[in-house]
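dropping a prediction and its sequence here:
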Amino acid sequence: MDNEKVAWILLRDHQVLMTRNQGREVFYFPGGKREPGESDSQTLVREIDEELQTHIDADSMVHFGTFEIPAGHPERGPFRMICYTADHRGPLTPSMEIAEKAWFGYADRDRVSYVDSLVLQALHERGLLH
């Protein structure tokens, strides 16, 4: 699928890391689109290094879920976001493209995109997000 993102879920104290790009109001899970020939792990390692200047441990990646917006949906459908948890090494330092990083709880779901709100809902339902 062309309209697809590989995203990172980093949880701490029942909150999840979100980022906001320069010029945007809405927050998103860090991550991005594959380069030609990249695997999910290669994409996640590259994107998180580019966005937050930290190293993802690809061997620790665990698929959390795949979330989709159907065709015709008002917010960019069709779209698929493949989400992973993973350990990292190093500080979380936003790059030039990232205006802000923040730790969100379930109550912050109105500040994220539609597909990201689906992930927040799933985290909440599993007792991982308060």
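Sure, I can see it. Numbers count the residues shown, from 1 in each chain.

can we go C-alpha only for contacts and neighbour counts from here?
Will do.

please report how far the most centrally placed residue in the chain lies from residue 37.
With distances taken as C-alpha atoms, centre = their mean, the residue of the chain nearest its centroid is residue 29 (2.5 Å). Residue 29 sits at a distance of 22 Å from residue 37 (criterion: C-alpha to C-alpha, to the nearest Å).

before we go on, here's another structure to hold up against the first:
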Amino acid sequence: MLRDGDKILSVRSRGRDRFYLPGGKIDPGETARDAIIREVAEELGVTLIDDSIREIGTFSGRGHNQPDGAIVRMTCFSADYHGTLAPAREIAELRWLTQRERDLMAPMGQKITAALFDI
């Protein structure tokens, strides 16, 4: 999670109608930490600062655009970064969303954002 005061960085993939928290699936042989470092570099063109990466928690819930009843599980991290944020690869748009704009996010993003603003 990249947070700036009351805003959380969110991304929208090409062809999608909702925003998501940056990240993605864990590749074989990767840890969740390895995956977030790779995914953020691929999607946003920045490098996470290794000693700033902190695991926040794991969240489970209904996946957006998933088969009915599909539950997704997401491990979330916070981190600082080097570089300039820019949408890359499948990312069409990035936006800093406030808690009041949670309705623009997929259901899991809404759930996680609500919990994170309580931190």
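Arrived safely, thanks for sending. Given the structure is predicted, the values throughout are model-derived calculations rather than measurements.

re earlier: residue contacts, the residue nearest to the centre of the first structure?
For residue 29 of the first structure, the contacting residues are 7-9, 17-19, 116, by C-alpha atoms under 8 Å, 6 or more residues apart in numbering.

not counting sequence-adjacent ones, nearest residue to residue 94 of the first structure?
Of all residues not flanking residue 94 of the first structure in the chain, residue 52 sits nearest, at 4.4 Å (C-alpha to C-alpha, 6 or more residues apart in numbering).

same question, residue 23 of the first structure
residue 99 (7.9 Å).

residue 77 of the second structure -> the first structure?
Alignment note (TM-score structural alignment): residue 77 of the second structure maps to residue 84 of the first structure.

repeat for residue 27 of the second structure
Match for residue 27 of the second structure (TM-score structural alignment): residue 35.

wait, its match sits on residue 41?
No - using C-alpha atoms under 8 Å, residue 35 of the first structure is not in contact with residue 41; the gap is 11.7 Å.

what about the strands in the first structure?
For the first structure, the strands defined by DSSP state E occupy 4-9, 11-12, 15-21, 31-32, 55-56, 62-69, 79-85, 88-89, 98-104.

most remote residue from the second structure's center?
When distances to the mean C-alpha position of the second structure are computed (C-alpha atoms, centre = their mean), the maximum falls on residue 68, with 22.2 Å.

quick one: map residue 61 of the second structure onto the first structure.
Residue 61 of the second structure maps onto residue 69 in the first structure, by TM-score structural alignment.
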